[in-house]
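Colleague: sequence and predicted structure are below.
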Amino acid sequence: MNRQFIEVDYCNSAQSYKWLWATVSFVQCILTYYVIADDLLLAPIYLVNLLLYFIGSAFYVIVLKKHTVFPSHVLLMSAAIAIVLWLIMAHTVTLLWRDDHATEKVLLLGFFSMLMCFNGSRFMLITCTVPIMIMHVYYQLTYVEQSGMSLLVSTVKYPFFVIAMITTQVNHNTRLVASHQKLVALNKELTVLRNLDDLTGIYNRRAFDEKLKYLLELQNRNKQSVSLMLIDVDFFKRYNDSLGHLQGDKCLREVAKALNDAVKRETDVVARVGGEEFGIILPNTNLDDCQLVARKVINTLRDKMILHPNSSVSSYVTASIGCACIQGSITTSEVIYHRADSALYRAKEQGRNRYCI
C-alpha cells in the first residue's frame, strides 16, 4: 500500500530550513522568557517544553538528511506525542499545585508551541490551530468571563496568525518553485553544452558515443538497421601548416555545416569525434541508403569550395569516408566503429576523396 506524504516545503532548501529553525527557536526562547517572568508556576513547564523542542529539532535534522518529505504518519505521530506530553504536564500542574487555571494555560501554550513547530505543513498548521481556538474560548468563558465582542476579537487573532503564516509559506514556496525552474533550465543548458563541441557547435565525442550505444541497444531489441559513417578531412595537417590554425578552425566549422546540410532527419547524429575526424549515425538506414548519404556528403563539401593549397587530390577541401551498417544482428559500438574505421582506412589507401564500405 502506498503511503501518503506531506511535504515539508522548507526541506527543499537547507539554507531556508536553517533560517526557519533559527526564527522558530528565537520565538520559543522569547516565549519561555516571558512565561518565566510572568508566571513562576509555568516556568518549569515551559523550560521542559523548550528542551523537548530542541530535542525534536535534532530528530528533524537527522531525518532531513535522508528525506526531502516526511511521511504523514511521522508527522501525526509527532503531534500525538506532543499532545500527550502537554496533557501529562497539565495534569501534573493540577495535582501538584492544585491550580485549575494553570491547566488551560499549559495546554494553550502547548498547542501554540506545536503550531510553531509544524508551520511547514498547512495540514498540521490548521490541525493545531483548532484546539488552540477551542481552548482559548473555553478558558476565556470559564475563568476570565470574557464574552461578546471582546471574546470575538481575542479569538480571531489565531486565524489571522495562521493566514499570515500560510501567506508567508506560499510566498516562500513561490520563490522555491521559481528557483527550481531556474535550476532545471540551467541544468538543461549545461547538459546541452556538455554534449556540444566548442569549435563546431555539433555533438562532441562524448555525446556521439552515448547516442551510438543507445541506438545499437535499440537496434538489438527491434532488429532495426543502424549505419555509421566516419569522415576524415583529407590532408588537414597540410592545410593547417600552410594557412594557420585560425583558418583551420574556420575550415572545420565549414565542414561541420556541410555534414549538417547533407543529413536532413532529426534522428541522424552528426558529431566531431576527433581533430579533423567527424562521425554520422544513421538510424533505420541500410547500407545502400548510407552510400547515398556518403555521396551527398562528398558533393556538399565540394560545393562549399573551400580552397586547399596543399591537397594532393583537389584544389578544394575534400574528405574520405568509411561506411558500416549493422542490420538484424546483435553487436556493440566497438564492432561497428571498427568496421567503419577499416572502411575509412581503405578509402584513404585508394586515393582519398571517396567513400568505402
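Modeller: That came through, no problem.
Colleague: can we go C-alpha only for contacts and neighbour counts from here?
Modeller: Will do.
Colleague: packing partners of the host helix or strand of Lys188?
Modeller: Lys188 belongs to helix 148-194 when elements are defined using DSSP states H and E. Judged by 3 or more Cα pairs under 8 Å, 6 or more residues apart in numbering; DSSP states H and E, helix 148-194 is in contact with helix 122-139.
Colleague: so what does the helix it packs on touch, helix or strand wise?
Modeller: By 3+ Cα pairs under 8 Å, 6+ apart, helix 122-139 packs against helix 100-117, helix 148-194.
Colleague: can you rerun that using 6 Å?
Modeller: Counting contacts by 3 or more Cα pairs under 6 Å, 6 or more residues apart in numbering; DSSP states H and E, helix 122-139 is packed against helix 100-117.
Colleague: got a list of contacts for the helix it packs on?
Modeller: Trp86, Ala90, Thr94, Leu125, Cys128, Ile132 (Cα atoms under 6 Å, 6 or more residues apart in numbering).
Colleague: helix 122-139 and that one, what's the angle between them?
Modeller: On the basis of axes from the mean of the first three to the mean of the last three Cα atoms, to 10 degrees, helix 100-117 is oriented at 160 degrees to helix 122-139.
Colleague: redo the contacts of helix 100-117 as JSON lines? Include distance to Ala262.
Modeller: Listed next are those as JSON lines, based on distance: Cα to Cα, whole Å:
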{"residue": "Trp86", "distance to Ala262": "77"}
{"residue": "Ala90", "distance to Ala262": "83"}
{"residue": "Thr94", "distance to Ala262": "89"}
{"residue": "Leu125", "distance to Ala262": "63"}
{"residue": "Cys128", "distance to Ala262": "68"}
{"residue": "Ile132", "distance to Ala262": "73"}
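Colleague: farthest pair in these?
Modeller: Thr94 and Leu125 (28.1 Å; Cα to Cα).
Colleague: and those two? which has more neighbours close in?
Modeller: The neighbour count for Thr94 versus Leu125, taken as other Cα atoms under 10 Å, is higher for Leu125 (20 against 16).
Colleague: tell me how far the more buried one lies from Leu252.
Modeller: Using Cα to Cα, to the nearest Å, one obtains 63 Å as the distance from Leu125 to Leu252.
Colleague: how close does Thr285 sit to Ser227?
Modeller: Taking Cα to Cα, one finds Thr285 at 6 Å from Ser227.
Colleague: same question for Arg3.
Modeller: 48 Å.
Colleague: who has more neighbours, these two?
Modeller: Ser227 (26 against 8).
Colleague: what sits against that one?
Modeller: Ile281, Leu282, Thr285, Ala324, Cys325.
Colleague: please apply the same query to Leu287.
Modeller: So Leu287 contacts Cys325 (Cα under 6 Å, 6+ apart).
Colleague: and the contacts of Ser227 as TSV, adding secondary structure?
Modeller: Output for those, formatted as TSV (DSSP: H, G, I helix; E, B strand; the rest coil):
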residue	secondary structure
Ile281	strand
Leu282	strand
Thr285	coil
Ala324	strand
Cys325	strand
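Colleague: okay, one more to line up with it:
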Amino acid sequence: MQILVVDDSALVRDLVTSIVVGAGYPQPLPAKDAREAKAHIKRSVVDLILMDISLPGVDGLQLTRQIRRNLKDDYWIPIIFLTVKDDPDYLAAAIDAGGDDYLVKPVNQVVLLAKVHAMSRISKMKAALDETNLQLSRLTQIDALTNVINRRGFDESLEHTWRLYRRNNQELCLLFLDIDDFKTYNDNYGHPQGDRCLRQVSELFKSCLRSDSDILARYGGEEFVIVLPNTTLRAAEKLAQKILHRLAQEQIEHQHSHVAPYITTSIGISTTRDGATTAQKLLSQADRSLYKAKSNGRSQICCYEDIGQSAETEL
C-alpha cells in the first residue's frame, strides 16, 4: 500500500516513515504542503494519506475537501488526520471535511499501525467490490446472443472513442453492417436457426478485426457496427472487403436470399474526414452509406465520401 505523509515537520515525516517502513510497508511519499501532496496524487497511485491538519497555506481540511472534490467517485483514498488538538468539535470538523480517522500527536506507533492496518483492509475490500461492480457493468453491455458489445455498450464506447479522436486528432472510421435479406432467412429457416446464424456471423466479423482497439457491437436485430480508431478510410475499406470475402468463403446457406445462395452483408463506411462534428453525426453518415449500399443491390460497400454531397442535399 502506497502511503502519502503530509506534514510540514520533517521530524514528523521521518518518524511516520520509520514506523510504516518498519512494519513492512513501502517507503512513503513525503509532502510538506498541499502543493507537494497534490503533485504526488496526480502522478502516483496513492492508497492512504496521513495528513497534518495544520499545514502552511492550504491547511489539511481545505486540502481534503479539494481531494474529495477533484478525484473521481470510484477513486477513494482513505485519509487519517494527524493533529495536536484533541478537541471533539475540531475532530468532528475534520471528519466532516472528508477525513476518515484521526490520530493525536505525538504519534503512538501501536495506534498508528493499527489504524493503517484497518484502512488497508477497508481499501482491499473496496478494491474487490469495485472489481465486482466493473464485471457486472461489463455484463450489462454484452449482447447475450452474440457475446459482442450491445447497443448500450456501443453508445458508451463510441462516445469514449470520439473524445480520444478529438484529443489526438487521428482519423476515426465507422462501419455499419446489415445482413442482407435476414427477414426471409428467419421466415424460412426459423428463428432458432436465425439466432445460430447471427452468432456465426458475429464470430466471423470479430475474426476480421485487426486489434483490441477495434470495436464490434450488435446495433440491433441483424445490424452490426465496427468502430475503427486511428484508421484511414482506405484501411477501413480493406477491412470491409475482407468481411465480404470471408462471407463468400464461409458460404452460410441462404437459399431464399435475393442476392446470393449464402449469407451476405451490406456495409456503409464513414470517416471523420467527411466533416462529422459529433459521434452521432459520424454514425448517421455510415447509416446513410449503408442505405445506399443496399439500394445499389446489397452485398457491397459504400463510402460516405462517394455520396456525401447528394446525402447532404437530401438532409
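Modeller: Cool, the structure landed. Note that the structure is a prediction, hence the values are computed from the model and not measured.
Colleague: helix, strand or coil for Pro260 of structure 2?
Modeller: Let me fix one detail, which is that residue 260 of structure 2 is Ala and not Pro. For Ala260 of structure 2, the assignment made with three-state DSSP gives coil.
Colleague: which residue in structure 1 lines up with it?
Modeller: Aligned counterpart of Ala260 of structure 2 in structure 1: Ser314 (TM-score structural alignment).
Colleague: tell me the spacing between that match and Met114 of structure 1.
Modeller: Going from Ser314 of structure 1 to Met114 of structure 1 by Cα to Cα gives 83 Å.
Colleague: quick one: contacts of stretch 25-32 of structure 1?
Modeller: For stretch 25-32 of structure 1, contacts defined as Cα under 6 Å, 6+ apart pick out Tyr46.
Colleague: equivalent range in structure 2 for that stretch?
Modeller: Matched against structure 2 by TM-score structural alignment, stretch 25-32 of structure 1 finds no partner residues.
Colleague: buried sites along that stretch?
Modeller: Counting neighbours by 16 or more other Cα atoms under 10 Å, one finds that the buried residues in stretch 25-32 of structure 1 are Ser25, Gln28, Leu31, Thr32.
Colleague: and that stretch, how far out from the chain's middle?
Modeller: Centroid separation for stretch 25-32 of structure 1 versus its chain: 36 Å, with Cα atoms, centre = their mean, to the nearest Å.
Colleague: count of neighbours near the closest residue to Asn204 of structure 1 other than its chain neighbours?
Modeller: Spatial nearest neighbour of Asn204 of structure 1, chain neighbours left out: Asp197 (4.6 Å); criterion: Cα to Cα, 6 or more residues apart in numbering. Using other Cα under 10 Å, Asp197 of structure 1 is surrounded by 17 other residues.
Colleague: need the counterpart of Asp197 of structure 1 in structure 2.
Modeller: By TM-score structural alignment, Asp197 of structure 1 lines up with Asp143.
Colleague: so its match sits against Asn150, correct?
Modeller: Yes - between Asp143 of structure 2 and Asn150 there is a contact at 4.6 Å, judged by Cα atoms under 6 Å.
Colleague: picking that back up, and which of the buried residues of stretch 25-32 of structure 1 is nearest to Gln291 of structure 1?
Modeller: Ser25 (72.6 Å).
Colleague: the helix or strand harbouring the closest one vs helix 148-194, what angle?
Modeller: Using DSSP H and E, Ser25 of structure 1 sits in helix 14-38. Put simply, helix 14-38 of structure 1 runs at 160 degrees to helix 148-194, going by the same axes, to 10 degrees.
Colleague: the following helix or strand past helix 14-38 of structure 1 vs helix 14-38, what angle?
Modeller: Remark: after helix 14-38 of structure 1, the chain's next helix or strand is helix 43-64, criterion DSSP H and E. Helix 43-64 of structure 1 and helix 14-38 are oriented at 170 degrees to each other (the same axes, to 10 degrees).
Colleague: give me the residues contacting helix 43-64 of structure 1.
Modeller: Here helix 43-64 of structure 1 has contacts from Thr32, Val35, Ile36, using Cα under 6 Å, 6+ apart.
Colleague: do that again at 7 Å, thanks
Modeller: Helix 43-64 of structure 1 has contacts (Cα atoms under 7 Å, 6 or more residues apart in numbering) with Cys11, Gln28, Thr32, Val35, Ile36, Met89.
Colleague: so how far is His136 of structure 1 from the third one?
Modeller: In this structure, Thr32 of structure 1 and His136 of structure 1 are separated by 19 Å, where distance is defined by Cα to Cα.
Colleague: could you point out which element follows the helix or strand hosting Lys292 of structure 2?
Modeller: For Lys292 of structure 2, the host element (DSSP H and E) is helix 279-295. Later in the chain than helix 279-295 of structure 2, the nearest helix or strand by DSSP H and E is strand 301-303.
Colleague: please name every helix or strand in contact with the next helix-or-strand element following that following strand.
Modeller: From strand 301-303 of structure 2 onward toward the C-terminus, using DSSP H and E, the following helix or strand is helix 304-314. Under the contact criterion of 3 or more Cα pairs under 7 Å, 6 or more residues apart in numbering; DSSP states H and E, helix 304-314 of structure 2 touches helix 279-295.
Colleague: what's the matching range in structure 1 for the helix it packs on?
Modeller: The aligned range for helix 279-295 of structure 2 is 333-349, by TM-score structural alignment.
Colleague: contacts for the matching stretch?
Modeller: 212-213, 216, 228-230, 320-324, 354-357.
Colleague: flag every buried residue along the helix holding Lys292 of structure 2.
Modeller: Of the residues in helix 279-295 of structure 2, 279, 282-294 count as buried by neighbour count, 16+ other Cα under 10 Å.
Colleague: what about Leu243 of structure 1, how many neighbours?
Modeller: Using other Cα under 10 Å, Leu243 of structure 1 has 13 neighbouring residues.
Colleague: now do the one 4 residues further on
Modeller: For Gln247 of structure 1, the number of neighbouring residues by other Cα under 10 Å comes to 13.
Colleague: next, the distance between the ends of stretch 298-318 of structure 1.
Modeller: 7 Å.
Colleague: which outside residues touch it?
Modeller: Stretch 298-318 of structure 1 has contacts (Cα under 7 Å, 6+ apart) with Val233, Asp234, Phe235, Arg238, Tyr239, Val255, Ala258, Ala262, Ala319, Asn353.
Colleague: now the residues you listed: which count as buried?
Modeller: If we count by 16+ other Cα under 10 Å, the contacts of stretch 298-318 of structure 1 have these buried: Val233, Asp234, Phe235, Tyr239, Val255, Ala258, Ala262, Ala319, Asn353.
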